[in-house]
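*Asks:* Here is a sequence with its predicted model. Questions after.
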Amino acid sequence: MIQVTLCLVCAVHALAAQPSLDQVRELLSKGSRHSAVAMLRRIVAADPRNADAHIMLGTTLALEGSRSDSIQQLTEAVRLKPDSAEAYRALGMALARFVETKAAREAFEKAIELNPRLAGAHLDLSLILAQSGEWSLAREHLDRAIQIQGDTPAAARAYYLRAGIHGEQNELEAALADLERAVQLRPDFAEAWSDLGAVKRNLLDDAGALTALERSVRIDPKNGKAQFRLGSEYLHGRKPHLAVEHLRQALRLDPDDRATLYNLQMALRANGQGEEAKRVEARIAELLRQRSLASKTAIQAAKLNNEGVEMEKTGNLHAALERYRAALELDPEHGGFRLNLGLVLCRLGRWDEGIAEIREVVRRYPDNAEATKALYIALEQRLKTPASVETPAEKPVR
């Protein structure tokens, strides 16, 4: 009996020494992801059937950009808890982050099948559907999310996303109603205020547009689109001094945006600042000159890139590398050429150079899903592959 008691006491002490998920949550709340991952690995090593720990570990690894490890942990979580909608949703979110769109869609659909009232899964799935242009189906899931969330601040995002779908289909009155509801539920929703201002402007409600755009900029002064919209609205309303202020701010956030430059030079002229307007006009002319030059070299650059693609297919990676470099020299702004250069560098085992090129594509074109996916794969493969080994990479871009 004494031995049993001693064993129980030892077990209690051992459990007390084990890290807990609450401790992990505390670390994550402080931004200590690295420490949280280390603690979660200890938890799953001690208790491999702890599905919640696998979910938390997989989700944290996804935020860290660790593609395969994240998906592996979350796949294990759904194996351990096959009836958990939350586990499938977590898996779907990680897959979506790594641009595994088809698999993410299937995970979200499974989550909804298991729990039709999981509003977050409806929202997540609507985004995947909207990306593929399935507007009606996306709207159905947003309708369902709104129905579930009711009159709560959480529903504001669903209203905002549904307004975007209405806008894509030129249903401005419906978009207006949804955006007004979004800002009513969440008065600090800067993006919704900005889009509300744009819709009101299109519906010729200039006073309402100005009020909404001013509200958006007050909430988030670093939103370049809102600054541009507000500056343009002031210009339209013949308040050039105010237009100049906000268009300058928009230009700081996006120095080469031609629409901002054009409106800024008009506002400067209207405000009596002719010399500065001339400098802005010269910048516009320079950008147009660069664009014209780029169009003249585009055909030759595309020819070099396509030659590189064919050479890469036959395994002549070094020749492909030279073609991609030549194409990029003619058109440095072309994301596809730079991505091909990065991919072939990775295939040649020159990981740091290749990853740097792919990172630059993602930086310049953050919506480029192909480049984002390639970056995650390259980062992962670099850790697994000796530097001297040539490695298969993603299919080159024509």
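*Replies:* Sure thing, it's come through. Numbers count the residues shown, from 1 in each chain.
*Asks:* Could you use CA atoms for every contact and neighbour count after this?
*Replies:* OK.
*Asks:* Okay, helices next: where are they in the stretch 151-300 of the chain?
*Replies:* Using DSSP state H, counting those that start in this stretch, the helices of the stretch 151-300 of the chain run over 156-168, 172-185, 190-202, 206-219, 224-236, 240-253, 258-270, 274-313.
*Asks:* what's the longest one packed up against?
*Replies:* In this structure, helix 274-313 packs against helix 258-270, helix 317-330, with contacts taken as 3 or more Cα pairs under 8 Å, 6 or more residues apart in numbering; DSSP states H and E.
*Asks:* the inter-axis angle of the helix or strand just after the longest one versus helix 317-330?
*Replies:* Spelled out, that is helix 317-330. Remark: after helix 317-330, the chain's next helix or strand is helix 335-347, criterion DSSP states H and E. Put simply, helix 335-347 runs at 150 degrees to helix 317-330, going by axes from the mean of the first three to the mean of the last three Cα atoms, to 10 degrees.
*Asks:* ok, structure two:
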Amino acid sequence: MLLNAKRYHEARVEYLNAIGSDPEHAWAHCRLGVCFALLGTRDEALEHAFKGIRLMPEWAGTHYQLAWILNHLGEKKEAERSVRDALTREPHFTEAFVLLAWIYLDRDRLEEGIVAAEQAIELDPGCAEAFNIQGIATLQLGKLDDAEKALTTALRIEPENPTSHANLGYVFLHRGDWRTAEMHFRNALRLDPNFQYALLGYKEILRGKHPVIRWIIEQRLWFDRQPRGFGLFALGILLIVIYAIAFLLRAFTEAGN
């Protein structure tokens, strides 16, 4: 409860007391590791996570906690390895599939992230977070209809989820439906006033009040939805056009002389 309330220092004391009472309390070591990770103390976080695994090496939960810590610390490759260790021990571990999906998204492996999210949904059709991951991944792939479907489902499961509202805001922003996008960003900020992801989207809406700025944003959003490699292709075309214009101008100048 203290961790969910972001009272990390108090949670740390609570788990330290639990370990003081029972030094071989594997779960307390793992959760203490999470506290240290959230407090930005890497070495202590990993020390307690590995201690939990040594105490209960065959329990999927200890490997999952280590994977969460590694992912939070930005060590994605090691996090993937640890979450797979958890799934080896418990193949029906919904939270582990969700974490694996996030890791794939962070590593720009979007299709694999969608598959991992689908595996979580098969185990728990009410997992709003998995639908959110699907929505984010399909949005990044430019599949706006699939993104809207997944995120609408997430919102139906958890109507007061600021992440679902923010993600839907970006879907409608990409569609050019600025009014609906603004509504979802406002709802996200109503639920979490400090939600930076939603705040960035809402600022785009405010900047887009100017028609020229809106046109620029819309072109950028369109560009973002194009397949990988499109940017290099477009840059190549642009350079060819610039070179052709320069060549023609030079030819006209020489002809005039």
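*Replies:* Yep, that arrived. Bear in mind that the values here come from a model prediction, so they are computed numbers and not experimental data.
*Asks:* Throw the helices of the stretch 151-300 of structure 1 into a markdown table and include mean neighbour count and distance to residue 66 of structure 1, thanks.
*Replies:* Below are the helices of the stretch 151-300 of structure 1 laid out as a markdown table (neighbours: other Cα atoms under 10 Å; distance: least, Cα to Cα, whole Å):
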| stretch | mean neighbour count | distance to residue 66 of structure 1 |
| --- | --- | --- |
| helix 156-168 | 23 | 28 |
| helix 172-185 | 20 | 34 |
| helix 190-202 | 24 | 30 |
| helix 206-219 | 20 | 34 |
| helix 224-236 | 24 | 31 |
| helix 240-253 | 21 | 30 |
| helix 258-270 | 21 | 37 |
| helix 274-313 | 16 | 28 |
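*Asks:* Could you export the helices and strands packed on helix 274-313 of structure 1 as a markdown table, including distance to residue 184 of structure 1?
*Replies:* Formatted as a markdown table, these follow (distance: least, Cα to Cα, whole Å):
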| stretch | distance to residue 184 of structure 1 |
| --- | --- |
| helix 258-270 | 30 |
| helix 317-330 | 48 |
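*Asks:* Between the ones you listed, which one is closest to residue 61 of structure 1.
*Replies:* Across these, residue 61 of structure 1 has its closest neighbour in helix 317-330 (32.8 Å, Cα to Cα).
*Asks:* Now do the closest one: which range of structure 2 does it align onto?
*Replies:* Helix 317-330 of structure 1 corresponds to no residues in structure 2, going by TM-score structural alignment.
*Asks:* what's that helix packed up against?
*Replies:* Judged by 3+ Cα pairs under 8 Å, 6+ apart, the packing partners of helix 317-330 of structure 1 are helix 274-313, helix 335-347.
*Asks:* Let's have those helices in a markdown table, adding distance to residue 86 of structure 1.
*Replies:* A markdown table is the format used below for those (distance: least, Cα to Cα, whole Å):
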| stretch | distance to residue 86 of structure 1 |
| --- | --- |
| helix 274-313 | 42 |
| helix 335-347 | 35 |
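*Asks:* Residue 81 of structure 1: which of those helices is closest?
*Replies:* helix 335-347 (37.6 Å).
*Asks:* I'd like the next helix or strand past that closest one.
*Replies:* Next in sequence after helix 335-347 of structure 1, counting helices and strands by DSSP H and E, comes helix 351-364.
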